[in-house]
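1. Take this sequence and fold it.
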Amino acid sequence: MGQYTAPLRDMQFVLHELLDVENELKALPRHADIDADTINQVLKEAGKFCSEVVFPLNQVGDQEGCRYHDGVVKAPTGFKEAYQQYVDAGWPALACDPDHGGQGLPVLVNNALYEMLNSANQAWTMYPGLSHGAYECLHAHGTPAQKAVYLPKIVSGEWTGTMCLTEPHCGTDLGILRSKAEPNDDGSYAITGTKIFISAGEHDLAANIIHLVLARLPDAPPGTKGISLFIVPKFIPDEHGAPGQRNGIRCGSIEHKMGIHGNATCVMNLDGARGWLVGEPNKGLNAMFVMMNAARLGVGMQGLGLTEVAYQNSLAYAKDRLQMRSLTGPKAPDKPADPIIVHPDVRRMLLTQKAYLEAGRAFSYWTALQIDRELSHTDESVRKEAADLVALLTPVIKAFLTDNAFTSTNLAMQVYGGHGYIAEWGMEQYVRDARINMIYEGTNTIQSLDLLGRKVLGDMGAKLKKFGKMVQDFVEQEGVKEEMQEFVNPLADIGDKVQKLTMEIGMKAMGNQDEAGAAAVDYLRVVGHLVFAYFWARMARIALDKQGSGDPFYTSKLATARFYFAKLLPETAYHIRAARAGSKTLMDLEADLF
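-> You can find the predicted model right below:
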């Protein structure tokens, strides 16, 4: 089954040494009294819950899957009991508004919780994870009456939530969805249609499920400008706020999938189901984007979580597994062979995971801190800058971290050799589970198009320049120091190359928009490495300052930084060249000649 231990030391390094969270929170009135000890204690307890309660169910969920019969779905053995423990301990309320029963902790702390939950059991974590997204959507766009009815139940974990977007004929292209919403006399709407791929759409973990459904009003304009958002509860709350009448939304079937077997992926049929409008008519996509963006950040954390648990287990295996001798002579002469960690290519596979993991943690925690600044800082200009950086980098977190996670879980499986391919060791499950993260919540190609088309070219590079200024400020500050040259010089170089590549693609796209489509995936990969290079340079600075302490943690951090710059950042040379190659070789071949 493997093992999982919460990586508290590295989490604390990022939170307190890299981000200086305690001082950052002092500028946010709602979090000003939260100190490092409080955060550490919360994460310690969360790590204990994840390793002792949720992790042991990961392989159980994969092997059993969910069971469907006549519209009823039962989660795997132990899932319901673990969810009740989660609720009883108050974890759903961690970062929610105290006005609705929440504990009011920062998004950053909740983000760290979800990293650990995803390491322990991604499929289980999707149930509360989607609920938190529903909370955020209703908190931002619900009416006071809707908030009063639904938010306390979602915050407590008594009720869970979903988002119902995709239909059989449309995935990402929501402009062609067909679900209809006809007004009723009582202010509700009768909603009819079919939604597919609805994660956690039906289950037995909670007393009620609150579906957020996109549909069209009778007079809606075509395309995405004619989509409205509705609350469609499984059970309609009665006058006391308890689950009442069964609504006309039911699970027609569940999908049989490559991975995440423990989470029910449902076909949901709406047959005149009663729903209530959220936000303004025909503006539903704007409201749903709150949940969609939360989900995209959440999927990035799924990738990070899987990278951590795969790395932990492949590292333990590499230290224990004996195979051949080191090329430079025996390293364990008292044993019949050396542990495979002595071999250069095994170290490459382990260090690749470690480098992607630790930079991904720094990047995603920093982004969560920007969300806290956006929501709570007293200075409007700080809030605006934080919002722009989050908007720019959300597609990078979703796509870059999940691409890296799939690479890392595959490398972890390779470390195991033949045993990695065998189910009982648990590693092949991480590969299968990681694969969906590159697909749902907008495929990674969609994220790349969003980054290049909307977030960069859409505002003439204004948001990208804000991140670029952070990089430039660091380069100017550290570039004069001899010990930082090996980190600052490649960081400055990739920063210049991103600027030039952006301008080149932008000019080409003005004449032919396929140029942006052809370059987008490579472009996101390059920007992702710019971000990682920035955070690795910052972490190297800290490690250099503290390596005299004798703590091997900093020795390891510095060595990993050097590996990243030497072995992983050079990948950008290929992607820059591929991005510049343009669209001609992709688009010249007629479709019937493929």
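2. from here on, contacts and neighbour counts on C-alpha atoms
-> Fine.
3. any idea how far Ala518 lies from Ala578?
-> 9 Å (Cα to Cα, to the nearest Å).
4. the more surrounded of the two?
-> Counted by other Cα atoms under 10 Å, Ala518 and Ala578 do not tie: Ala518 has more neighbours, with 23 against 15.
5. so what's the more buried one closest to, chain neighbours aside?
-> Ser583 (5.2 Å; Cα to Cα, 6 or more residues apart in numbering).
6. Which residue is the nearest non-sequential neighbour of Asn58?
-> Distances taken as Cα to Cα, 6+ apart place Asn121 nearest to Asn58, at 5.0 Å, with adjacent residues excluded.
7. Second input sequence below; structure requested for side-by-side comparison:
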Amino acid sequence: MPSYKAPLEDFDFLYNEFLDLTACADLPTMAEASPDVIEAVLSEAAKVAENVLQPLNAVGDEIGCRLDESSHEVRMPEGFGEAYRDWCANGWTGLIADPDFGGQGLPNFVGLAVSEMINAANASFAAYPGLTLGAYEVIHHHGSDAQKATYLPKMVSGEWGGTMNLTEPHCGTDLGLLRTRAEPAEDGSYRITGKKIWISAGEHDMVDNIIHLVLARTPDAPAGTRGISLFLVPKFLVNADGTLGERNGVHCVGLEKKMGIKASATCEMEYSNAIGYMVGEKNRGLAAMFTMMNAARLVTGIQGLGMASAAYQAAVTFARERLQGRSLDGPKYPEKAADPILVHPDVRRMLLISRASIEGARALGLYTGVELEIEQHHPDEAIRRQAGYWVSLMTPIIKAHFTDLGFEVANLGMQVHGGAGYVRDTGVEQFARDVRITQIYEGTNGVQALDLVGRKLIANSGENLKAFFTPVTDFIAEHDGQDEVAEFIDPLKHAARLLQDTTGWVYQQMSKNPLEAGAAGADYLRLFALTAMAFMWAKMAVIAHARLEAGSERKAFYQAKLDTARFFMTRMLPETTSLDARIRAGAGPMMDFDDQAF
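-> Here you go, the predicted model:
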């Protein structure tokens, strides 16, 4: 079965050499986040991921969750409860949470690295603290003081879990169709009635209480998304003294049988006159829920990245050990019966696509994490707003591209294994099954593409785009003409210019025909993602080259960075040319096709 080794050396490079943390230096979340503390946190998280969570990954897949229909309780696979309690006892649930509610208050970009590791080790397990953190964020941003005091400390400690309840049997993306009702009661609470489906962590036995965040309509609500409010509905009501009271009218009535992440309980939830409390303003529930959705989309991208990393590691191990045939230019290991498949160009192609995708995405994810930290905590409003433009633009890109590459890398990992990758005994086919959902939930990747093209391009009078192109242009100008790094700067320059031209073309076409946004969306998002990855790789290559020139003792590490950057620029980035051609083909080839011919 696969094993997992956390990429601590790469994290060390990114945190100490790649990321510019000067703008974060004086933020309150940085008070305890010294380099030594960050290193210690990541090192300890790596131990948990490698030694506790990863060994449970196959167990969770084999056993899955079980619904006790008589009690409506979901039973977790053996070992998960103990691992979760240890996770909470060691403070991981409150890593980036507000210290006022028991959290440690560390920066988001530290939390993202931890998230990558636990998702790589055990994506099913990672869903539970991840959903709770998202629900915490919504209450922290939009809840009343009383709601924060009542619910957040227990959620930060991990004693209580959290969920988000959006989808209903008849509506998913189009939430304007939702029917769940919220009837006002005399005491200011509401009575929630309706059914929600595909609710991750909706019921399980690892916590004492689960705090559901539920979208519903009040009787006088206007139609569509303008009439949606957000309600906090606890599994157990909470008494005035903070103790748990009677069971609320919310139950799990079904458990989905899924392709993957089988130890993540995906529940059908029924609300029957359940007591709920409005969070935030009436009819503004969707906006409040998007606090959780946007955070969840970033973390879902990191989830794809984590599973890609685990799949790549398994493929590399197999490629080193599996002996098949001889190298095309003669035996590389004549003392062996055959050469390891690592010598074959096509195997190296698959491994290098995987490596370049993973390390580029890791850099882009943490770079965005720094911008998120500035957006949320910097005292200067103008600086917060500028960072927010980058985060807003990158959220759909990270969610869609990272999960696409997660599935691509998992499939490449299976291909490296050959027939052994298709059978369960090797454990690598689980990566493909588990990561596949990341392209679907938290808004399908097609929805992310439409969000990018239809909203983010035109939002904030173009400031979102400037937030990307300005640092890219400045970086190119700083290093343009430097022969020693030209092989990395010149391809970035070409890709950035192509992206600017394509963006202008797409914007013009959209003004004539809104269908052009949908037709261009997926290809445009990939074009943007590859250009953003090229920016990351060029920055990393410049650093690596300088370290090698200075005679660093970590020569092998920096040389591998340069070689991987070279592969990305020469073998992956050229795809931008074909993406541009596809985009410029327009909506006609899709939309002119007769409906009846499908």
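8. Superposing both, give me the TM-score.
-> Overlay of the two chains. TM-score (TM-score structural alignment, normalised by the length of the first structure): 0.99; 593 aligned residues with a Cα RMSD of 1.0 Å.
9. quick one on the thing from earlier: next, the contact list for the residue nearest to Ala518 of the first structure, please.
-> Residues near Ser583 of the first structure by Cα atoms under 8 Å, 6 or more residues apart in numbering: Asp514, Glu515, Gly517, Ala518, Ala519.
10. and if you look at Asp220 of the second structure?
-> Contacts of Asp220 of the second structure (Cα under 8 Å, 6+ apart): none.
11. Of the contacts of Ser583 of the first structure - the most surrounded one?
-> The most crowded member of these, judged by other Cα under 10 Å, is Ala519 (25 neighbours).
12. Which secondary structure state does that residue sit in?
-> Following DSSP: H, G, I helix; E, B strand; the rest coil, Ala519 of the first structure is assigned to helix.
13. so what's it up against?
-> Taking Cα under 8 Å, 6+ apart, one finds Ile505, Ala578, Ala579, Arg580, Gly582, Ser583 in contact with Ala519 of the first structure.
14. Take those and lay them out in CSV including secondary structure.
-> Below are the contacts of Ala519 of the first structure laid out as CSV (three-state DSSP):
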residue, secondary structure
Ile505, helix
Ala578, helix
Ala579, helix
Arg580, helix
Gly582, coil
Ser583, coil
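15. Number of residues surrounding Gly360 of the second structure?
-> Residues near Gly360 of the second structure, counting by other Cα under 10 Å, number 22.
16. For the residue nearest to Asn58 of the first structure, I want the exact helix or strand it lies within.
-> helix 107-141 (DSSP states H and E).
17. And for the nearest residue to Val342 of the first structure once chain neighbours are set aside, the neighbour number?
-> Computed as Cα to Cα, 6+ apart, the closest residue to Val342 of the first structure that is not its neighbour in sequence is Ser326, at 5.9 Å. Ser326 of the first structure has 17 neighbours, counted by other Cα under 10 Å.
18. helix/strand/coil for Ser326 of the first structure?
-> Using three-state DSSP, the structure places Ser326 of the first structure in coil.
19. quick one: contacts for it?
-> By Cα under 8 Å, 6+ apart, the contact set of Ser326 of the first structure is Asp338, Val342, His343.
20. Pull the contacting residues for the last one.
-> The reference is to His343 of the first structure. So His343 of the first structure contacts Ser326, Leu327 (Cα under 8 Å, 6+ apart).
21. Next: Gly330 of the second structure.
-> Gly330 of the second structure sits in contact with no residue, where contact means Cα under 8 Å, 6+ apart.
22. Many thanks, we can stop here.
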